[in-house]
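Asker: Predicted model and sequence below, questions to follow.
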Amino acid sequence: MRTIPMLLLGATTLALAACGGAGGSTEKQLGADPHLPAINQYLVPPMHVAPVGSWAGAAPTVAPGLQVTALATGLQHPRQPYVLPNGDVLVVESSGPGTEPIKRPKEIIMGWVMGYAGAGAKGGNRVTLLRDANGDGTPELRSVLLDHLHSPFGITLVGGDLYVANTDAIVRYPYVTGQTRITAPGVKLTDLPGGPIDHHWTKSLTASPDGRKLYVGVGSNSNITENGI
């Protein structure tokens, strides 16, 4: 009857010894001269890519008593939803500008992997408006509010102004409650860092509670400073 506990204890000891040998104690991995475990390098990284699902017979699994239904389908790479005060839902359809040059063979492989995961889908470069007036989960109205944008992502409403963060600029459009199509030309508020190397192209956008300031998130042009910080 003592065999199992002793085997478990032995396995635990071996596991702890293996952890200690890889990189030492946690304390030694901190400070100005950290002792870190050796880097594992692979010609092809041993990673798995989750298959892209669709609404054709598939849906997320939720808790009992709840269900998930599609509010809209057929969108071109939807990236960001935004709910207006009147309940209209804006959907930003977008993808990267595709201006980044290919410098290394691994970037070709990375592009293939991201494409397999759905990241390479062509975006609509537009903002679509959905209106579900009776709240039954099925929009009675679907309209293109804005189009011909440049890889948009962030969006926010401040008073009568709708701000859109393209990948290279923030643009302001006049908006009236209930409006389903904006035809007025946008006014560029400011430029943002953009291509040709536009590594993290999505620019998030939000406003301060009093509406006096806009905050935009700009990612680095690198993952490991290969293009600088």
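Answerer: Nice, I can see it. Residues are numbered from 1 along each chain as shown.
Asker: Going by C-alpha atoms from here, please, whenever you check contacts or count neighbours.
Answerer: Fine.
Asker: Now stretch 200-219: buried residues?
Answerer: Neighbour counts using 16 or more other C-alpha atoms under 10 Å place Trp201, Thr202, Lys203, Ser204, Leu205, Thr206, Ala207, Val218, Gly219 of stretch 200-219 among the buried residues.
Asker: farthest-separated two in the residues you listed?
Answerer: Using C-alpha to C-alpha, those span at most 19.8 Å, a distance reached by Trp201 and Ala207.
Asker: And the helix or strand where Ile170 lies, what does it pack against?
Answerer: Using DSSP states H and E, Ile170 sits in strand 169-174. In terms of contacts (3 or more C-alpha pairs under 8 Å, 6 or more residues apart in numbering; DSSP states H and E), strand 169-174 is packed against strand 161-165, strand 187-191.
Asker: For stretch 169-187, measure first residue to last.
Answerer: Chord length of stretch 169-187, first to last residue, is 10 Å (C-alpha to C-alpha, to the nearest Å).
Asker: re the thing from before, return the closest of the buried residues of stretch 200-219 with respect to Leu9.
Answerer: Once C-alpha to C-alpha is applied, the member of the buried residues of stretch 200-219 that ends up nearest Leu9 is Gly219, at 46.9 Å.
Asker: What sits closest to that closest one if chain neighbours are left out?
Answerer: Distances taken as C-alpha to C-alpha, 6 or more residues apart in numbering put His200 closest to Gly219, at 5.3 Å, once the chain neighbours are dropped.
Asker: who touches stretch 217-227?
Answerer: Applying C-alpha atoms under 8 Å, 6 or more residues apart in numbering, the contact partners of stretch 217-227 are Pro193, Ile197, Asp198, His199, His200, Trp201, Thr202, Lys203, Ser204, Leu205, Gly228, Ile229.
Asker: just checking, which of those residues belong to strands?
Answerer: Among the contacts of stretch 217-227, DSSP state E puts Ser204, Leu205 in strands.
Asker: want to compare, so here's the second one:
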Amino acid sequence: MKQHTIHGGAGACLVPTLIFAVLLNACGERAENVDQYGAEPTLPAPERGLLPSMKIAEPTPWGNQLPTVPEGYTISAIATNLKIPRQTLVLPNGDILVAEGKGGNAKPLKPKDLIAGYIKSKGTTSVESGNRLTLLRDGNGDGVYETRTVYADKLNAPYGLALVGNKLYVANQDALVRFDYQEGATTASAPPVKVTDLPSEINHHWTKALAASADGRFLYVGIGSNSNITERGMTAEIDRAMIWEINAETGARRNYATGLRNPTALTIQPGTGQLWAVVNERDEIGPNLVPDYLTTVKEGAFYGWPYSYWGQNVDDRVRPQDPQKVAAAIKPDYALGSHVAALGLDFSDPAMGARYADGVFIGEHGSWNRDNPVGYKVVFVPFRGGRPGGPPVDFVTGFRDADGKTRGRPVGVTVDPRGALIVADDLANVIWRVTPVL
């Protein structure tokens, strides 16, 4: 695959004086890959330094500006002043549910973890966690969502959403719960019922992605690792870095696929029933390692974490090594680029227009650890014959300006079959709606 490389000067690392000393050589000359995608990305040699290069995403208001969309499309903000919107769900009657909140309770292990936490915090909202579901309704179909209610509150960092018949499933950071759903209702009729507990101790990666099987019998939950590469020991990683399959009725569960460092969004491919995921890979071995990826999720498969990446490329930082696990590791389907932080995934629909009818939309939250930032946009990956069939295409951009200030960070993306893409922005606390111009 063709690689385009630029050579940057010293990176700007602006941090409080008290922690400046530990940075030392973090700001140096680096070569950064601009495009690294597809089924066979070129992987450079790992870079082992004191710290990754860092770039703070300094927030700035949108003001009267809007994100940029392709010619023939328009974008509007249909909800503002939310409390950290993460994922959305379009209900059968066209209502939109928004999961709002932020979780996690992991404590830093080393000075570099403290720095990383500081950098990440600079690119996040100061708004408190909503811990709720908000319902948006466009009563007359004019694209203005004039009704807004709190559908359910007192949740614990809700993230993944799925509707099966009249059962609404919500993946909190600590448990999968279920509501009885009644079409047209603007609030839940009763508190949720717990289906099963989910791993939440430490919770380095707290998000719990969710998708329902095509027949509704099973729920798939993505559970991220408790570290970058097992710094807290393997005991902290029990039942993590994997996707669970849960019986929707009984709550019984099993490990469906493993070795996925942080599966942040799941979806089912229409017509095939195939489960797909986007996964955030490991840090601290260079700006071009390791590519975050889009992949089919194969039952019983092992995807490498922590022992290897992109198939059988050994990560020699991990102790103890496990050659048998490395030999069993399979390659993902499609690289998205290193550190783009893909957090949203949904298959398109012909109602989105001919150019974007067959493929997936992916919300890329954006990097914090590259001199040349990547992500901060929604991309479209075209499919051919049911598989990724070309390079990603920018679909919603403008979240980061030329001065390095960040107006928004896309998370969940949901296709409304009526002809719209719904994008959650957890920095500006906005829900964006992109539609073709008819």
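Answerer: Yes, it's here. Keep in mind that what you see is a predicted model, and the values were worked out from it rather than measured.
Asker: Gly104 of structure 2 and Pro199 touch, don't they?
Answerer: No: counting by C-alpha atoms under 8 Å, Gly104 of structure 2 stays clear of Pro199, with 11.3 Å between them.
Asker: between those two, which one's more packed in?
Answerer: Pro199 (20 against 16; other C-alpha atoms under 10 Å).
Asker: So what does the more buried one match up with in structure 1?
Answerer: Structural correspondence for Pro199 of structure 2 with respect to structure 1 (TM-score structural alignment): Pro193.
Asker: residues in contact with its match?
Answerer: Pro193 of structure 1 neighbours (C-alpha under 8 Å, 6+ apart): Thr167, Asp168, Ala169, Val218.
Asker: In structure 1, spot the helix with the most residues.
Answerer: The longest helix of structure 1 (DSSP state H) is helix 3-23.
Asker: Can you check which part of structure 1 the host helix or strand of Val413 of structure 2 sits on?
Answerer: Using DSSP H and E, Val413 of structure 2 sits within strand 410-416. Aligning strand 410-416 of structure 2 against structure 1 (TM-score structural alignment) gives no matching residues.
Asker: packing partners for the helix or strand following that strand?
Answerer: Going down the chain from strand 410-416 of structure 2, the next helix or strand is strand 420-425, by DSSP H and E. Helices and strands touching strand 420-425 of structure 2, by 3+ C-alpha pairs under 8 Å, 6+ apart, are strand 85-90, strand 410-416, strand 430-436.
Asker: Any chance of CSV for those strands, columns distance to Ala424 of structure 2 and mean neighbour count?
Answerer: CSV is the format used below for these (distance: least, C-alpha to C-alpha, whole Å; neighbours: other C-alpha atoms under 10 Å):
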stretch, distance to Ala424 of structure 2, mean neighbour count
strand 85-90, 6, 27
strand 410-416, 5, 28
strand 430-436, 5, 22
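Asker: so can I have a markdown table of these showing distance to Glu364 of structure 2?
Answerer: Shown next, in a markdown table, are these (distance: least, C-alpha to C-alpha, whole Å):
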| stretch | distance to Glu364 of structure 2 |
| --- | --- |
| strand 85-90 | 12 |
| strand 410-416 | 6 |
| strand 430-436 | 14 |
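Asker: Nearest to Lys106 of structure 1 among the contacts of stretch 217-227 of structure 1?
Answerer: Nearest to Lys106 of structure 1 among those is His199, at 15.0 Å by C-alpha to C-alpha.
Asker: ok, so what distance separates the residue nearest to the closest one when sequence neighbours are not counted from Ile109 of structure 1?
Answerer: Nearest non-adjacent residue to His199 of structure 1, counting by C-alpha to C-alpha, 6+ apart: Asn221, 4.6 Å away. Using C-alpha to C-alpha, one gets 19 Å for the distance from Asn221 of structure 1 to Ile109 of structure 1.
Asker: Who has more neighbours out of those two?
Answerer: Taking other C-alpha under 10 Å, Asn221 of structure 1 and Ile109 do not tie; Asn221 has more neighbours (19 against 12).
Asker: Quick check: which element contains the counterpart of that one in structure 2?
Answerer: Using TM-score structural alignment as the criterion, Asn221 of structure 1 maps onto Asn226 of structure 2. Counting by DSSP H and E, there is no helix or strand that carries Asn226 of structure 2.
Asker: OK, contacts around the aligned partner of His150 of structure 1 in structure 2?
Answerer: The alignment partner of His150 of structure 1 in structure 2, by TM-score structural alignment, is Asn156. Residues near Asn156 of structure 2 by C-alpha under 8 Å, 6+ apart: Gly101, Gly103, Asn131, Arg132, Asn172, Gln173, Asp174.
Asker: Could you check how far Asn156 of structure 2 is from Gly49 of structure 2?
Answerer: Counting by C-alpha to C-alpha - Asn156 of structure 2 and Gly49 of structure 2 are separated by 37 Å.
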